[in-house]
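Colleague: next input, structure requested:
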Amino acid sequence: MNKPVVIAEDAVAVPTVTSTTGQISAGPTYVVLGSISFSHFLNDTMQSLIPSVYPILKDNYALDFAQIGLITLVFQITASLLQPLVGIVTDKKPMPYSLAAGMGFTFFGLLLISVAHHYYVILLAAALVGLGSAVFHPESARIARLASGGRFGFAQSVFQVGGNFGSAMGPVLAALIVVPFGQPSLAWFSLIAALAIVILWRIGNWYKPRIVPRKAAQLVRDPHAPSTSRIAMAIAILIVLVFSKYFYMASIGSYYTFYLIHKFGVSTQSAQLYLFLFLGAVAAGTFFGGPIGDRIGRRYVIWASILGALPFTLLLPHADLMWSAVLSVIIGFIMASAMPAIMVYAQELLPHRFGMISGLFFGFAFGAGGIGAAVFGEVADRMGIDFVYAICAFLPAIGLLAVFLPNLKRSVQA
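Modeller: So this is what the prediction gives:
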């Protein structure tokens, strides 16, 4: 039996992980981390195609901004409401092949949206893609932690950066394929879902023999660990911080192309490439956020990454096209570094509820983005797209709440 190790917020110890063959591994299982990150890349590439084709759907079906926001809301709410439930279920009974099965919903969702000729069919297709996301994220985050070798922030960054690069690829693929060839070309992307199903099935084969029965797991509380009330307060603060981050990110993800087209008169394809710059910066920020948190403490990364974006978000509504691109890259990099740190920090608050915590925070991130998209759609219809970016600029100020997060010390089973 492995010895419990103390996981400290400011000096994380790297545990020794024993494989099922009895061999000792002191570091991450890179093949598994790479595979789950690549699967995340494929998953989020397909998800990002939905907002990337909004200009096409808006023109084809004469949709207003509120209807565009509702598509995002349906997709995000489907994912956000089900992710914590999936996490709770898999905490009690891990399902190694559920990831491959869940990807099937994304497969059918893409096929459906490629042939949809009615607004409500588009909503149903978005819901199916959201359902696939709900099944994917909680258990894949657990697999990333299992393959981390104790470098939890690093593993979470590798996992999440795959998703961020996938989100960045969506606009590029939309500009190169969907815009020239139209809505039916989305059917070709179902082949990506088929590839992801194969990879996730093989990951399930690796995961299955490593499942430890819940009754065999040990949790040893450090005497200086936060009380239940402080843990509850910390979880609430983290949720509010995720809300502010993804509420702002929704304004970029769903409406940045419209903002650039409206304010600077760029083409749809050019606007998609500017969106790619922002999403690429998000991917880079995600990659560095986790390892930095492993070294200096996750609380400091959370503080700096959300509040640190405030000066740049305040400048963005007043910038010209070139500086809008530069500022969007800076904002995306800084804000994205928070999520790996938030996820691992929350997992260490409740180390026996990894699936629930992963589902809750990924799900809440999706939900906050969906609500933000719907709200900003209504605001844009009434007040204009420029007004949306003027009020969003102040959202990172909520990062001041990070000062109330406690330091963590906890012993968990490696």
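Colleague: drop to CA atoms for contacts and neighbour counts, all remaining ones
Modeller: Fine.
Colleague: hey, where'd the strands end up in the protein?
Modeller: 4-8, 17-18, 24-25, 219-220, 409-413 (DSSP state E).
Colleague: looking at those strands, which is nearest to Gly130?
Modeller: The closest of the strands of the chain to Gly130 is strand 409-413. By CA to CA, the value is 32.7 Å.
Colleague: I have a second one here; can you model it like the first so I can compare?
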Amino acid sequence: MASSVAQTRTAASTAAVLPVLLSISLIHMMNDSMQAVIPAMYPILEKTLDLSYAQVGWIGFMLNMTSSVMQPAVGAYSDKRSRSNLLPIAMSLSLLGMVGIAFAPSFWYVLFAVMFIGFGSAIFHPEGSRVVYFAAGSKRGFAQSVFQVGGNAGSSLAPLMTVFIFVPLGQSGAIWGTLLAAFAIAVSFGLLPWYKSKLAEWELKRSDAASPDGSTVFTVANHPRVKFAMGVLVFLVFARSWYHSGISSYYQFFLQEHYGLTVQQAQIPVFLFLAAGVLGTYFGGVLADRFGLRNMIVFSISGAAPFSLILPHLPLFWVYPLITVLGFVVLSGFSVAVVYAQFLMPAKVGMASGLTTGLAFGMGAIGAVVLGKAADVFGLQPVMWFCSVLPLCGLFAMLLPSDRPKI
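Modeller: The predicted structure follows:
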């Protein structure tokens, strides 16, 4: 009887807390939807406030600097002084930003409002990843994938918001974004009691020498092997982000130039790449729980290399199926990289998440600028050839320490 009770408790402790995962994924969708408002409103703001293209670029730069590049710093701070109410605080900052954009009379007011949305996102992502870490049980890959799919779904709403809200209503239509923020605040308040109790437990266990699933980890962030592994992981995340930016931003122009497609026709392969990436993000986490985090990272990046290398040289007919497979494979390691960083740094979950998500998005945005400048100077074809070799960097994943328990 005692053994049966112990087994039941062990199973309960390793089971994922699905209601919490769905709730934090829903908040993630609201958060990334508010971020998607900014690029969706570019054409509206450009006309309403008579902005130059350079000013539009500065708006995007400010959003990326505050929401993405600052995440590691915010994560490091929250690791030391984590507070359960950071989730509603983050969404409240985004709410203020949405109000500011709706009524901004000039460029500088828009820039200030965008900072609030960026700071809200920079606070949310490390804290949201910490909630996922607590709720995952032994299904860390699955849990992070559920969380990330919510964000991907929110980002994909930008074109729909432009068509159905911002074009008919103009700049003031941004006020509808406050409904997203209010809903996210309400859901985050519902999570507070559970999250507060988990934070208290975590503070007692964070100095333990093993992760909750019993696998061997290095709990000291400045351990030489941790530093090396995190360096390799961040490099791999950068390479993937640059490749993703190259395909999502410039492959459509390559299709027009190389195959003679119209603007509308060129959107189809890019859409297939992004849509398959959403599925890859989810299934990659599920497969990582079975086959290992490092193994999935190796597969997701280096496994995409054969497809990426031949993509610029294919007949148009073969572009559609191959780019679909490519999107699935290359994004299958997206959420896995976050979980692996948390495996390396279990006492610094916020910083680990910030390095692999926030900083990666920021570097992806910088990569898009660099690749665009290179396309202006050298042409699109050399840039596509350069992008096609980036997944070969995934071979460096073989240098990462194994995350599987030693038997």
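Colleague: quantify their similarity with the TM-score.
Modeller: With the length set by TM-score structural alignment, normalised by the length of structure 2, the two chains reach a TM-score of 0.82; 390 aligned residues with a CA RMSD of 3.4 Å.
Colleague: can you lay out the strands of structure 1 as a markdown table showing distance to Gly297 of structure 1?
Modeller: Formatted as a markdown table, the strands of structure 1 follow (distance: least, CA to CA, whole Å):
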| stretch | distance to Gly297 of structure 1 |
| --- | --- |
| strand 4-8 | 8 |
| strand 17-18 | 22 |
| strand 24-25 | 24 |
| strand 219-220 | 21 |
| strand 409-413 | 12 |
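Colleague: and of these, who's closest to Ile261 of structure 1?
Modeller: strand 4-8 (47.6 Å).
Colleague: report the aligned residue range of structure 2 for that closest one.
Modeller: Strand 4-8 of structure 1 corresponds to no residue of structure 2 when matched by TM-score structural alignment.
Colleague: what angle sits between that strand and strand 409-413?
Modeller: Orientation of strand 4-8 of structure 1 against strand 409-413 (axes from the mean of the first three to the mean of the last three CA atoms, to 10 degrees) gives an angle of 150 degrees.
Colleague: how far off centre is strand 4-8 of structure 1?
Modeller: How far strand 4-8 of structure 1 lies from its chain's middle: 27 Å, per CA atoms, centre = their mean, to the nearest Å.
Colleague: give me the residue at the spatial middle of structure 2.
Modeller: Thr357 (4.9 Å; CA atoms, centre = their mean).
Colleague: quick one: it from Gln342 of structure 2, how far?
Modeller: 12 Å (CA to CA, to the nearest Å).
Colleague: so what's the residue nearest to the centre of structure 2 up against?
Modeller: Ser68, Val338 (CA atoms under 8 Å, 6 or more residues apart in numbering).
Colleague: same check, this time on Asp64 of structure 1
Modeller: Applying CA under 8 Å, 6+ apart, the residues near Asp64 of structure 1 are Lys58, Asp381.
Colleague: do the one 3 residues further on as well
Modeller: Under the criterion of CA under 8 Å, 6+ apart, the contact list for Gln67 of structure 1 reads Gly377.
Colleague: how near is the closest residue to Pro405 of structure 2 other than its chain neighbours to Ser388 of structure 2?
Modeller: Nearest residue to Pro405 of structure 2, sequence neighbours excluded (CA to CA, 6 or more residues apart in numbering): Ser215, at 4.5 Å. Distance of Ser215 of structure 2 to Ser388 of structure 2, computed by CA to CA: 35 Å.
Colleague: the more surrounded of the two?
Modeller: Ser388 (22 against 15; other CA atoms under 10 Å).
Colleague: and the more buried one, what's its match in structure 1?
Modeller: Using TM-score structural alignment, Ser388 of structure 2 lines up with Ala393 in structure 1.
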